[in-house]
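S.K.: Turn this into a structure:
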Amino acid sequence: MIKKILLGLVLLVLAIGAYAYYTVMVAPVVPENGGEQIVVTVPTGSSYEQVMDTLAANGIRPNRLFFDPIAERMAFKREDMRAGRYRLQPGLSTVDLIRELRTAKRQTADVVLNVEREFPNVAAKAARFLEPDSLAFVTLMQDEDYLKSIGYTKETLQTLFLPNTYELYWNSTPQEFMERMIKEHDRFWTPDRTAKAKVQGLTPAEAYTLASIVQSESLAKSEQPRIAGLYLNRLKRGIALQSDPTAVFANRVFGIKRVLFKHIELDHPYNTYVYPGLPPGPIAMPTLSAIEAVLNPEDHDYIYMCAVGDNSGLHNFAKNAAGHARNKAIYVANLKRRGLR
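M.R.: Sure thing, here's the model as predicted:
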């Protein structure tokens, strides 16, 4: 009788052990999810229980009777949970899941900057892809001591950023983001590009600022070098730029269809109808083609430009006031033809 009881106990222990082994080492706890990875985000400062809640919210609900002691034994259950974004393969077992979460692999994110108007827009875009919120980015970007330490002001900070796609760690801090932007800026402004800017009488920041005006005037890459040459002619001759996009920026009336006298008369440092030379900083993030247009401008004598008015987005150019008057007449005639005037 005793032998039968002992045998029964042994079999029970073996059964429990087999079940435990299967539950921990074999049974999948990460759902199949149609074969797709499950992305789990663990914010900085998360507790163990918060991580478990996050897993549950993503459909991952391991048996806590086995998971918790294994997590503790594998040094995963602790106060300072590793933050990160984890891409979990479907079908992972309890042990495999803990190994994945414990390794703290820093997942990357692609931060896409695409002609953002001002640095708060850059901050908002970075926050879409990275862990810190936009306020954290803006706060750093407005910190005058920090800006001074990296050689910028609030007006010139936008010249740091270039449109591109940047791979960064998901939990990169605002400081790390800025360090990456500085690195990319310095990489772009090679000695050759810096020398080309100098030939035009510009610093890299000034070339960027002028490029932002060129970009705002025309999206057509084909005429950007001509527009750049026109504004450089005006700068060299001491003629006010009189750029409509700068008046739009000064008035903060983005999206208007026509610039009126009240817009160009506004006393504002960014309004190039009122103040000669370049504005204190860029009015947008220019495309790389616009920057290259400023560095490699078309050589001509044009100092006037006027939209064609035929919905092409292109411009006619003139060397004098008489030619400009003719181009304005063409513009008006095209608007009338289209029923817009």
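S.K.: use CA for all of it now, contacts and neighbours both
M.R.: Will do.
S.K.: Run through the helices of the stretch 201-341 of the chain in chain order.
M.R.: In the stretch 201-341 of the chain, the helices defined using DSSP state H, counting those that start in this stretch lie at 204-217, 224-237, 244-251, 261-264, 288-295, 321-337.
S.K.: can you map out the strands along the stretch 101-250 of the chain?
M.R.: Ranges of strands within the stretch 101-250 of the chain are 108-113, 164-169, based on DSSP state E, counting those that start in this stretch.
S.K.: Check the gap between residue 50 and residue 77 for me.
M.R.: According to C-alpha to C-alpha, to the nearest Å, residue 50 and residue 77 sit 11 Å apart.
S.K.: Of these two, which one has the most company?
M.R.: Using other C-alpha atoms under 10 Å as the criterion, residue 50 and residue 77 rank with residue 77 on top: 20 against 14.
S.K.: to compare against the first, here's another:
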Amino acid sequence: MNKKKIIPLFYLILIIIAFLIGKTYYKNSYSSNVKNDALLYIPTNATFEDVKVLINPYLKNIQSFENKAISLGYPNKIKAGRFKIKKGETNKEVINRLLLGKQEEVHLRIRNYDDIYELASDLGKNLEADSIIFLNYFKKEALEKGFPDVEELKIYFTPETYFVNWNTSPEKLFARFEKIHNNFWTEERLNKAKKLNLSKLEVYTLASIVQREYMKKEELPIISSLYLNRLNKGMKLQSDPTVIYAERKKQGFKVMMKRVKNISIDSPYNTYKYKGLPPLPICIPNDFVVDAVLNPANTNYLFMCAIKNTGMHAFTADDKEHMLNAKKYRQWLDSIGIK
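M.R.: This is a model prediction of the structure:
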């Protein structure tokens, strides 16, 4: 073949090869490859093969993703977590996010749970570790702290919405709440508890009762005052929520109740039967309720009764007045069919 013809052909081949390489590089790096928005959950100790299986449903071309991932060294740098991928993103954009471990945080809502089992169940639904792993860790933590019952750990949790990584371990999560708890208990709050002659656990236990009694925040200091007055006089607290708790605890918290059905139930949580505070909190109270217990109103109230359709209570120091209030409220409940 003529030398003059070979040279142009050689350059043409080079151009074609360069074009093909460039096209492949562009496809792997800059071409849109994500079909739709999605949350990608990569578990701890996942392999690259695991990641490919998880991400494949959301990609147009898994091979181009694999090629780019290998070129960036991702198979050896896999991070666990909950990652958001967006429609129209390129392989490079997705892989860089995975390499950096830039997670989409979970909005974890801690509620006024009745018991630690309910808390562990919710944590297992929202985070990587399942509920059994969380519960076993809580039991271990309670044992190490010398608590006879895992329910005492309620005092370390505060109802609120928290932003956490999906793969946060039970150890790290509890350490975060313990730090919040320790910061909350300033010297001022400790002194207020001491002045009331209550331990921290007793403050939380009383706050849990107040939590279940109140509907309007402005009543919190008054309700706190009422129960403190009863405690100081050696009276039974006679709190309906404690009886409901005792009944529900006996049934494994499987049944919801709005009214007290059996004030004679034999349980240390039944404050109609036993004097003083229950042994442990009946729920996880909010910090502002704990503060209401530490800062009670100055009253002589000993009785309260809900007022129909208002969310408020009628307070009194007179037992006869209270009986009339209670009768009216029971009649109203019967009239609307609340059992």
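S.K.: ok, back up a step: take the strands of the stretch 101-250 of the first structure and write them to TSV, including mean neighbour count and distance to residue 186 of the first structure.
M.R.: Shown next, in TSV, are the strands of the stretch 101-250 of the first structure (neighbours: other C-alpha atoms under 10 Å; distance: least, C-alpha to C-alpha, whole Å):
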stretch	mean neighbour count	distance to residue 186 of the first structure
strand 108-113	18	17
strand 164-169	16	14
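S.K.: Tell me which of the ones you listed sits nearest to residue 16 of the first structure.
M.R.: strand 108-113 (41.2 Å; C-alpha to C-alpha).
S.K.: Output the residue interval of the second structure matched by the closest one.
M.R.: Counting by TM-score structural alignment, strand 108-113 of the first structure falls onto residues 105-110 of the second structure.
S.K.: List the contacts of the matching stretch.
M.R.: Counting contacts by C-alpha atoms under 8 Å, 6 or more residues apart in numbering, the residues outside stretch 105-110 of the second structure that touch it are 82, 119, 123, 126-127, 157-166.
S.K.: From the chain's centroid, how far away is stretch 12-20 of the second structure?
M.R.: Here stretch 12-20 of the second structure is found 58 Å from its chain centre; the criterion is C-alpha atoms, centre = their mean, to the nearest Å.
S.K.: mean deviation (superposed) between it and the first structure, please.
M.R.: Superposed on the first structure, stretch 12-20 of the second structure shows a mean distance of 2.6 Å to its aligned residues (mean C-alpha distance after the TM-score superposition for the first structure).
S.K.: in that stretch, what's buried?
M.R.: By neighbour count with 16 or more other C-alpha atoms under 10 Å, stretch 12-20 of the second structure contains no buried residues.
S.K.: on that earlier part again, closest one to residue 192 of the first structure among the helices of the stretch 201-341 of the first structure?
M.R.: It's helix 288-295; of these, that one is closest to residue 192 of the first structure (C-alpha to C-alpha) at 9.8 Å.
S.K.: now the most centrally placed residue in the second structure: how far from residue 258 of the second structure?
M.R.: By C-alpha atoms, centre = their mean, the second structure has its centre lying nearest to residue 110, at 2.8 Å. Going from residue 110 of the second structure to residue 258 of the second structure by C-alpha to C-alpha gives 22 Å.
S.K.: now swap in residue 167 of the second structure and tell me
M.R.: Distance check for residue 167 of the second structure against residue 258 of the second structure: by C-alpha to C-alpha, it reads 37 Å.
S.K.: the more surrounded of the two?
M.R.: Set residue 167 of the second structure next to residue 258 and count neighbours by other C-alpha under 10 Å: residue 167 wins out with 21 against 10.
S.K.: Please say which position in the first structure the more buried one maps to.
M.R.: Taking TM-score structural alignment, the alignment pairs residue 167 of the second structure with residue 171 from the first structure.
S.K.: Next: residue 33 of the second structure.
M.R.: Counting by TM-score structural alignment, residue 33 of the second structure lines up with residue 29 in the first structure.
S.K.: For residue 198 of the second structure, give me its contacts.
M.R.: For residue 198 of the second structure, the contact set (C-alpha under 8 Å, 6+ apart) is empty.
S.K.: Apart from its neighbours in sequence, what residue is nearest the match of residue 167 of the second structure?
M.R.: Spatial nearest neighbour of residue 171 of the first structure, chain neighbours left out: residue 131 (5.0 Å); criterion: C-alpha to C-alpha, 6 or more residues apart in numbering.
S.K.: Measure how buried that neighbour is and give me the count.
M.R.: Residue 131 of the first structure has 22 neighbouring residues, counting by other C-alpha under 10 Å.
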